[in-house]
Structure formats: C-alpha cells, structure tokens
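A.B. asks: Turn this into a model:
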Amino acid sequence: MNQSPEQVVQAQLDAFNAHDVDALCRIYADDACQYQHPATLLARGTAAIRERFANRFAQSQPRARLLRRTVLGDTVIDHEYVFSGTTRVELMGLYEVKDGRIANASFVFGPTVQVRTATFDDLPAMEALIARSGIALSKGFYTDEQAAAVTRHVFGVDTQLLKDGTYFVIERDGTLLACGGWSKRATLFGADRMKADADPLLDPATQPGRIRAFFVDPSVPRQGLGTMLIGHCEAEAAQAGFTALEMAATMPGVPLYRSVGYQSVEEFEIDLPGSVKVPLARMRKAIA
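C.D. replies: Just a heads-up that it's a prediction; the model follows:
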C-alpha cells in the first residue's frame, strides 16, 4: 500500500535532515525533476538528484524545520526554514506525488539571514534595535514604567563581549534583525553603564558561561531568530569548553529560553532609579 502524499513528503524531510542520500533517491521517482520556481531545472533523474543532494551534504550539514504544510490532493506544499552553518534560508517546496514517490519538486528560495560576529561599527544599529525591542517586546510582561526603566538603565551592549568576539548579529541583506551573545566572564547582565571595573574570566571546568543581551527587532518577532542565535552561542561556548550556560532573563525572554531547554533557577528583582522594581529570572542549561 502506497503512502499518502503527506507521508511521502514527510519521509523526504526526515531523510534530508538525516543526510541520507540513498533514502532520498528512493523517495524520488526515477525520472523526477527538481526546479527552482518557476522553470529553472536543478536536476532530472536519479543520478542528477543523487549528485545534487550529495554535493549539498558534503558542503555543509543542513537541517530543515517545517513551519507549515498544505496538502492539496497529490500536491504537498511545505514552508520551511533551512539552516546551514551560520545561515538560514526560507524555502517553499511544492511536491507533486505520484504512485507513492515524488515526481516533481519546485522550490522558491526566500531571503537568507546570517549570523556573524558583531563589531564596534555595529554599535549604533545594535543600540537602536535594543531600544526598540526593549519597549515593544516588553508589552504584556512589564508595565510601561518597568519597560522604560529597564531599557534605559540596563539594556544595551556590553562592549567587553565585542572585544572577546562573543557577541553576534543576525542580518538580512545588510539589515540588522537581532543581536545577542555569550560570555566567558562573570558579569551576568547589563550594558557598560551598569558594570563594575572587574569582570574576571570564568573557569569552564567549574562555572557556567553566560548568555547575554539577546534582542530581536520588534518588526520580526517569532521567526526563529532568537532560537538560531541561541544555538550558535551554545555551540561556540561548548567549543570553548563550557558545559553549562546561565543567564538573567527578562520576563519577555523566559518563554523562548524555556522552549530551548533553559530552566528557571530563581526569580529576583532589580531596583532601578525612580523606585522601579523589575523582575528577572536566573535560568540555566547544561550544554554538554
């Protein structure tokens, strides 16, 4: 009994994420074609499709995350993000299924977003993004007074992270969409204006690294940018020898951090000018 079109396309997605070229070739029909929409031929037949997938997997270790799927008879339309190294591409795949195999696939490639190390040249754009994000994304979590106070007195870039090369931006076509980083130093939160002079290095063998200063532009919320940035920071911190990460999360950030495995250790308040109290959550995750 043949699988349904949806099952066939799901099997294709699973094989892609497993980098299983043989399984992918079994899922595609012997005379299948792949196109870049509307009519640019990418591959025709098993040999060409095999070569295309093999080359792709040799270049990187891509993984696809399904956002939405629509099934229209024998046609399945997948909306996905495809992650590869420090980049993410938005993809729309249209799959025509016949006799339990993919007969034709047509792809629409959307914009590419990329993670890169932040520099001092990025400071004006990052500070502007942080100011926008701090106010807009605090709604429903903090009062207007709390949002204004924490944005003014706490949020901002810790330039030591720029010197250490552990602060990053996500950009698309030169436009900054998000920023955030990790730290091998003791400071848990706050921009330069909040810091004491001493910021000693942590011992990766006995102390958790820090997740620091994550902000997403309010024009692009809930598009996976925070998750992408956290994954990059975790990989970098693990490579530096850390086995756990810790942060002081604002209330707007708690749902995101919980969704990627961070657990609340304690909740506490900070006192800001104007007798404003702002709650934060200390959160932690083992990464090795």
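A.B. asks: make it CA atoms for all contacts and neighbour counts henceforth
C.D. replies: OK.
A.B. asks: Please enumerate the strands of the stretch 1-150 of the chain.
C.D. replies: Taking DSSP state E, counting those that start in this stretch as the criterion, the stretch 1-150 of the chain carries its strands at 28-36, 40-44, 63-72, 75-84, 87-98, 101-117.
A.B. asks: The fifth one: how far from the chain's middle?
C.D. replies: Spelled out, that is strand 87-98. Relative to its chain's centre, strand 87-98 lies at 19 Å (C-alpha atoms, centre = their mean, to the nearest Å).
A.B. asks: other SSEs contacting that strand?
C.D. replies: If you count contacts as 3 or more C-alpha pairs under 8 Å, 6 or more residues apart in numbering; DSSP states H and E, strand 87-98 packs onto helix 5-17, strand 75-84, strand 101-117.
A.B. asks: For those, please prepare a markdown table with the additional fields distance to residue 270 and mean neighbour count.
C.D. replies: Formatted as a markdown table, the helices and strands packed on strand 87-98 follow (distance: least, C-alpha to C-alpha, whole Å; neighbours: other C-alpha atoms under 10 Å):
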| stretch | distance to residue 270 | mean neighbour count |
| --- | --- | --- |
| helix 5-17 | 43 | 19 |
| strand 75-84 | 37 | 20 |
| strand 101-117 | 30 | 19 |
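A.B. asks: structure for this one too, so we can compare:
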Amino acid sequence: MNPSTPGAILRPLRPGEMPALVAMQSASFAALATAYPPALAPAYDAMLREPTYASEVAESDVWVAEGEGAILGSAGWLGQGDGLGRIRKVFVHPRAARQGLATRLVRAAEERARAAGCARFMLRAYLNAVPFYESLGYVADRPGERALPGGLSMPVLFMRKG
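C.D. replies: Next comes the predicted model:
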C-alpha cells in the first residue's frame, strides 16, 4: 500500500497508543537523522520513553496516519497564543517515507490549527528535515537546541510560516 493514497487514514491519536507512537517515532529518527552523530539516536530514544514525553504529546492535537495495521506517521499542533500555532511531533516510519505522507500530516495539522484561529505557524526542525519544511513554505527563524537525556543536546532550526 502506498501510504500517501487514501488507504492511509489520518485520525486522532487514541488512548493507549503511546507505545506504538514512540516505536514509530524512534524508528523514524534512527533512520532519517543523518545530520546527527549516531550516538544521539540512543539518547533520543531514551527521551521518547521518558514519562514526561507522553504528557508532552498529550498537550498537543496529535493525529496519526494509520495503514497496513500500524501507525505510519504523526503530526500535531499546539496553540501558542496570539494566532500562532506550533507544528510538532512530525514523524514518518521509514517504510512509509518519501511517499507524501509527511506533507499530508503537516498540512492536516495546519488546517486544524487554522480552524482554531491560528494564522501563523512555527516549528522546531531537525536539521535533516529543513529542506522538507522549506518545501512547505517555512523559513528559517533561529538556531536552537533540543535537550536529550544524559546532558546531551542536538542542534535544531526554529522555522516559521505566515
């Protein structure tokens, strides 16, 4: 199945799906984070498995792409006030990558945010994803860091749109 076809459905994350979501996000980061040293993958995976991560996901409107009986991708948004929405938790499983699914997920999150009154967007892009977000109209705002367990951090780029 091609996940970019209507066969992959977009729907809200359901209670009890955090383990499947974390597994998909971990696989996504491990496969696609070529802009980072390999040593960051275990620290990133540990961050995803911390109890605080589930509450971080829960505070956002996270939807998943489901196909082939599995979660293939995710994207959500969180209001920041003053008409600003933060796009977050954008991941696609490696077996569903490069088939348009991330674009569908981000556009759907933007649509939900617009319906809630957001006219502008921001996000924290992992360095390998910057060209993807540029293709969706995002521009660089400022560099930043994503803290990871063990005192590690990884560079990111904050981007904006609108």
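A.B. asks: Out of the helices and strands packed on strand 87-98 of the first structure, flag the one nearest residue 219 of the first structure.
C.D. replies: With respect to residue 219 of the first structure, and counting by C-alpha to C-alpha, the nearest of those is strand 101-117 at 14.8 Å.
A.B. asks: Can you show me the helices along the first structure?
C.D. replies: 5-17, 21-27, 45-59, 123-136, 144-153, 159-164, 225-239, 254-259 (DSSP state H).
A.B. asks: so which of these comes closest to residue 36 of the first structure?
C.D. replies: Of the helices of the first structure, the one closest to residue 36 of the first structure (C-alpha to C-alpha) turns out to be helix 45-59, at 13.1 Å.
A.B. asks: other SSEs contacting that closest one?
C.D. replies: If you count contacts as 3+ C-alpha pairs under 8 Å, 6+ apart, helix 45-59 of the first structure packs onto helix 21-27, strand 28-36.
A.B. asks: Including distance to residue 286 of the first structure and mean neighbour count, could those go into JSON lines?
C.D. replies: Listed next are those as JSON lines, based on distance: least, C-alpha to C-alpha, whole Å; neighbours: other C-alpha under 10 Å:
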{"stretch": "helix 21-27", "distance to residue 286 of the first structure": "33", "mean neighbour count": "18"}
{"stretch": "strand 28-36", "distance to residue 286 of the first structure": "40", "mean neighbour count": "19"}
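A.B. asks: ok, now how distant is the spatially closest residue to residue 54 of the second structure that is not a sequence neighbour from residue 55 of the second structure?
C.D. replies: Spatial nearest neighbour of residue 54 of the second structure, excluding adjacent residues (C-alpha to C-alpha, 6 or more residues apart in numbering): residue 18 at 6.9 Å. For residue 18 of the second structure, the distance to residue 55 of the second structure equals 10 Å [C-alpha to C-alpha, to the nearest Å].
A.B. asks: In terms of packing, which of the two has more residues around it?
C.D. replies: Using other C-alpha atoms under 10 Å, the more surrounded residue of residue 18 of the second structure and residue 55 is residue 18, with 17 against 10.
A.B. asks: Just tell me what that one corresponds to in the first structure.
C.D. replies: Mapped onto the first structure by TM-score structural alignment, residue 18 of the second structure lines up with residue 123.
A.B. asks: quick check: longest strand of the second structure.
C.D. replies: strand 70-81 (DSSP state E).
A.B. asks: quick one, it and helix 18-32 angle?
C.D. replies: Angle of strand 70-81 of the second structure versus helix 18-32, following axes from the mean of the first three to the mean of the last three C-alpha atoms, to 10 degrees, is 90 degrees.
A.B. asks: OK, contacts around the residue positioned nearest the centre of the second structure?
C.D. replies: In the second structure, the residue lying closest to the centroid (C-alpha atoms, centre = their mean) is residue 90, at 1.5 Å. By C-alpha atoms under 8 Å, 6 or more residues apart in numbering, the residues touching residue 90 of the second structure are 73-76, 102, 105-106.
A.B. asks: would CSV of those with distance to residue 42 of the second structure be doable?
C.D. replies: Shown next, in CSV, are the contacts of residue 90 of the second structure (distance: C-alpha to C-alpha, whole Å):
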residue, distance to residue 42 of the second structure
73, 20
74, 20
75, 22
76, 24
102, 23
105, 26
106, 26
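A.B. asks: among those, which recur in the first structure?
C.D. replies: Among these, the contacts conserved in the first structure (both residues aligned by TM-score structural alignment, their matches' C-alpha atoms under 8 Å) are 73-76, 102.
A.B. asks: ok, back up a step: which one of the helices and strands packed on helix 45-59 of the first structure lies closest to residue 235 of the first structure?
C.D. replies: Going by C-alpha to C-alpha, the one of these nearest residue 235 of the first structure is helix 21-27, 26.2 Å.
A.B. asks: In the second structure, what range does that closest one match?
C.D. replies: Per the alignment by TM-score structural alignment, helix 21-27 of the first structure matches no residues in the second structure.
A.B. asks: helices or strands next to that helix in the packing?
C.D. replies: Using 3+ C-alpha pairs under 8 Å, 6+ apart: helix 21-27 of the first structure touches helix 5-17, helix 45-59, strand 101-117.
A.B. asks: Could you export the ones you listed as JSON lines, including distance to residue 93 of the first structure?
C.D. replies: Below are those laid out as JSON lines (distance: least, C-alpha to C-alpha, whole Å):
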{"stretch": "helix 5-17", "distance to residue 93 of the first structure": "10"}
{"stretch": "helix 45-59", "distance to residue 93 of the first structure": "15"}
{"stretch": "strand 101-117", "distance to residue 93 of the first structure": "5"}
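A.B. asks: residues in contact with residue 153 of the second structure?
C.D. replies: Counting by C-alpha under 8 Å, 6+ apart, residue 153 of the second structure has contacts 145-147.
A.B. asks: do the same with residue 57 of the second structure
C.D. replies: So residue 57 of the second structure contacts residue 89 (C-alpha under 8 Å, 6+ apart).
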